[in-house]
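# the following comprises the amino acid sequence and a computationally predicted model.
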Amino acid sequence: MNKVKKIIIGIISTIAVLLVVAAGWVHFSTYRPSASAQRVARSAQHVDNTTIFPAKHNKMTVIFYTGALVAPDSYSIWAKQVAAAGYSVKIVHFPLNMAFFNVNAADKLAGKNNNYVVGGHSLGGAMASRYAHNTHNKHLRGIFLLGAYADEKGRLDKTNLNVLSITASHDKVLNWQKYQANKKYLPKTTSYQTIKGGNHGGFGSYGQQKGDGQATISNANQQKQVASLLINWLNKVSK
């Protein structure tokens, strides 16, 4: 019996150590918001694991799924600009900053009778497309992808959703081969836009991402372009 107890204690101890190591890895691997993004984030509301930039006269709600291991406030700069144009933005905080831990997060944030769109960056975009594929909420009007693509589990080619896909010319994190191949999972009416000189990390504001290309435009410039492209698209979707 004592031997069994020792084995059990050993297993529990090993699991505990692995969890601590994993938590430490996630903490030190997470991309943190830039000083500029942190300043902007202070003007947001932080409610129930969500960073919210409310619009004074909300035309439609924008729910955003973050990239893998990217802190939510890293997207504050373009989010505030979109909110200023009349679209409330809700940035989801995921466990360990991984969107696949709560793919249906948008259901809680959408509201019962409010039109909304959902979008995401990188892994967050893939999970947002899976959400859009599975949801039955009739108020979902569209989805946008930032440096991301839909996979077969998130295929939207048989839906009537408005879809916007934004890429950056210097993005070296995005798997471009899969991006091109997976266009088949998006509607033929999808709008494709490219930010010249931008990179993968530039869809947020958190510094240079490992393996990414070097942007030839400033982060502020890319943030402004992301906001502008989203606002133009939202103006069409909200009509």
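Now that the structure is in, tell me what you want to look at.
# switch to C-alpha atoms for all contacts and neighbour counts from now on
Fine.
# tell me the spatial nearest neighbour of residue 51, not counting adjacent residues.
residue 91 (5.0 Å; C-alpha to C-alpha, 6 or more residues apart in numbering).
# for the helix or strand containing that neighbour, packing partners?
Using DSSP states H and E, residue 91 sits in strand 87-92. The contact analysis (3 or more C-alpha pairs under 8 Å, 6 or more residues apart in numbering; DSSP states H and E) places strand 87-92 against strand 50-53, strand 60-65, helix 76-84.
# a markdown table for these, including mean neighbour count?
Conversion of the helices and strands packed on strand 87-92 to a markdown table gives the following (neighbours: other C-alpha atoms under 10 Å):
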| stretch | mean neighbour count |
| --- | --- |
| strand 50-53 | 24 |
| strand 60-65 | 27 |
| helix 76-84 | 25 |
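# the residue nearest to residue 51: neighbour count?
Here the count is done by other C-alpha atoms under 10 Å, and residue 91 has 26 residues near it.
# and it, how far from residue 98?
When distance is defined by C-alpha to C-alpha, to the nearest Å, residue 91 is 13 Å away from residue 98.
# what are the ranges of the helices in the chain?
2-29, 35-41, 76-84, 105-110, 123-134, 176-181, 219-237 (DSSP state H).
# between those, which gets nearest to residue 66?
helix 123-134 (4.9 Å; C-alpha to C-alpha).
# centre of the chain to that closest one, how far?
9 Å (C-alpha atoms, centre = their mean, to the nearest Å).
# so which bits of it are buried?
Neighbour-count burial for helix 123-134, with 16 or more other C-alpha atoms under 10 Å as criterion, is recorded at 123-133.
# OK, contacts around residue 160?
Counting by C-alpha atoms under 8 Å, 6 or more residues apart in numbering, residue 160 touches residue 187.
# ok, now with 10 Å
For residue 160, the contact set (C-alpha atoms under 10 Å, 6 or more residues apart in numbering) comprises 141-142, 187-189.
# put this next to the first one:
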Amino acid sequence: MSAPEAHTAPDRSRGLLSWVLVALGAAGVLVVAWACLTEWGGVVHGHPAYLIWLAVTAAASIVTSLIGWRGRRHSLLRAIVGIVAIALGIGWLAATAWLRPHTALEPALTAMRSDDTATVTESPTEIVLTPAGVADGTGVFFQPGALVDGRAYAAVLRPIAEAGHIVVIAKPPLGIAFLALGALDDARTRFSDVTGWIVAGHSLGGTVAAIEADERDAAATAPAVGLMFFASYPASDLSESLTARVLSLSGSADGLSTPEKIEASRANLPADAEFVQVDGASHAQFGAYGLQAGDGTPTITDEEARTQISSEALLFVQEVAG
């Protein structure tokens, strides 16, 4: 192979690396645009962490494209670094797409409006539903399902607020309830009029709610007095440690927290835990955010499911409140 030929193959591979960087940067911009265009409501009304994530991704993608466009020739070391960066970038973009939230739909959006029955306030980290009259000493702290806009639960939880109980809906960073494990303690500190908390959650949020309830059911002030699962179950055995009252609400058509999984969770909960199955309800019907991959097909309407879930949840809260 002649000297010119010896340089041709490396130069071509280095040129290809540059074009891959350009393509990766362009893909990053497209993923950010796709997330914003398709789920903008969930992006701007969720915890700001994902919005910051998108901004960083867009900026890094533009820089990556510029580096690829300008750097057609690379040393071997730079080529290796570039290949590693591409691999990491692909993983980052996959995570960016996966973290795209499920935006709240009606009637949850209407339930977010304040009126003479309840006041709704929203901050970057939580949604608070406050009764119009004097609030009862028992409040409800709710952890949303993974990647679900917290507003999606406003309609199903609002009847609890209208009945006289403060309801706090967390907005976990990146939509992952495990990243908001300290949110209950923050609410316990700020809402001093609440003397006891019913900790609740949907799907992954329910699993995190179980951890929080188990840790705070013996607290000297504002303890967790109840635990409410929305299509969820605990990740560990709480049958001996948990003293808070428990309600497990599930759907017979749930394709994610299936009836079999809910039944198996009995062994991990106190013997007096109450189990209520909403016949025909699916996983996504515990909120208002549209269809969810892997879910079952409901045989009742969203309104029917929401009415039954709200009624059972409110009855449980009232029983615990005494």
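Cool, the structure landed. Please read all numbers here as calculations on a predicted model, not as lab measurements.
# before we move on, back to that, of all the helices and strands packed on strand 87-92 of the first structure, which lies closest to residue 106 of the first structure?
strand 60-65 (6.5 Å).
# hmm, back to that, save the helices and strands packed on strand 87-92 of the first structure as TSV, and put in distance to residue 199 of the first structure too.
TSV is the format used below for those (distance: least, C-alpha to C-alpha, whole Å):
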stretch	distance to residue 199 of the first structure
strand 50-53	24
strand 60-65	18
helix 76-84	15
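# of all the ones you listed, which lies closest to residue 149 of the first structure?
strand 60-65 (13.2 Å).
# quick revisit: pretty sure the residue nearest to residue 51 of the first structure contacts residue 78?
No. Residue 91 of the first structure lies out of contact with residue 78 (C-alpha atoms under 10 Å); the separation is 11.4 Å.
# find the nearest non-adjacent residue to the aligned partner of residue 73 of the first structure in the second structure, please.
Under the alignment (TM-score structural alignment), residue 73 of the first structure maps onto residue 151 of the second structure. Of all residues not flanking residue 151 of the second structure in the chain, residue 104 sits nearest, at 5.7 Å (C-alpha to C-alpha, 6+ apart).
# count of residues packed around the equivalent of that neighbour over in the first structure?
With TM-score structural alignment as the criterion, the equivalent of residue 104 of the second structure in the first structure is residue 33. When counting by other C-alpha under 10 Å, one arrives at 21 neighbours for residue 33 of the first structure.
# likewise for residue 170 of the second structure?
If we define neighbours as other C-alpha under 10 Å, then residue 170 of the second structure has 30 of them.
# translate it into the numbering of the first structure.
For residue 170 of the second structure, the residue aligned by TM-score structural alignment is residue 92.
# where in the first structure does stretch 12-30 of the second structure fall?
Using TM-score structural alignment, stretch 12-30 of the second structure pairs with nothing in the first structure.
# related to what we said a few turns ago, out of the contacts of residue 160 of the first structure, who's nearest residue 64 of the first structure?
Closest to residue 64 of the first structure, out of all of the contacts of residue 160 of the first structure and judged by C-alpha to C-alpha, is residue 142, at 12.1 Å.
# what distance do you get for the residue nearest to residue 109 of the second structure when sequence neighbours are not counted to residue 60 of the second structure?
Of all residues not flanking residue 109 of the second structure in the chain, residue 151 sits nearest, at 6.9 Å (C-alpha to C-alpha, 6+ apart). To residue 60 of the second structure, residue 151 of the second structure is 30 Å away according to C-alpha to C-alpha.
# ok, residue 39 of the second structure next?
21 Å.
# for residue 69 of the second structure, same thing?
For residue 69 of the second structure, the distance to residue 60 of the second structure - C-alpha to C-alpha - is 14 Å.
# also residue 302 of the second structure?
Residue 302 of the second structure sits at a distance of 41 Å from residue 60 of the second structure (criterion: C-alpha to C-alpha).
# how about residue 130 of the second structure?
Counting by C-alpha to C-alpha - residue 130 of the second structure and residue 60 of the second structure are separated by 41 Å.
# cool, residue 291 of the second structure as well?
32 Å.
# repeat that for residue 228 of the second structure.
Computed as C-alpha to C-alpha, the residue 228 of the second structure to residue 60 of the second structure distance reads 42 Å.
# the more surrounded of those two?
Applying other C-alpha under 10 Å to residue 228 of the second structure and residue 60 shows that residue 228 carries more neighbours, namely 30 against 16.
# alignment lookup: that one to the first structure.
Residue 228 of the second structure maps onto residue 144 in the first structure, with residues paired by TM-score structural alignment.
# same check on residue 56 of the second structure?
With TM-score structural alignment as the criterion, residue 56 of the second structure matches nothing.
# residues near residue 56 of the second structure, how many?
13.
# how close does it sit to residue 28 of the second structure?
10 Å.
# mind listing the shared neighbours of the two?
Common neighbours of residue 56 of the second structure and residue 28 (C-alpha under 10 Å, 6+ apart) are residue 62.
# look up how far residue 192 of the second structure lies from residue 103 of the second structure.
For residue 103 of the second structure, the distance to residue 192 of the second structure - C-alpha to C-alpha - is 31 Å.
# the more surrounded of these two?
Taking other C-alpha under 10 Å, residue 103 of the second structure and residue 192 do not tie; residue 103 has more neighbours (23 against 12).
# who's in contact with that one?
38-46, 147-152, 288-290.
# in the first structure, which of those residues remain in contact?
Shared with the first structure under both residues aligned by TM-score structural alignment, their matches' C-alpha atoms under 10 Å, the contacts from the contacts of residue 103 of the second structure are 147-152, 288-290.
# list buried residues within those residues.
Buried subset of these (neighbour count, 16+ other C-alpha under 10 Å): 147-152, 288-289.
# re the thing from before, how about the match of residue 104 of the second structure, what does it touch?
Contacts of residue 33 of the first structure (C-alpha under 10 Å, 6+ apart): 39, 41, 70-76, 204-207.
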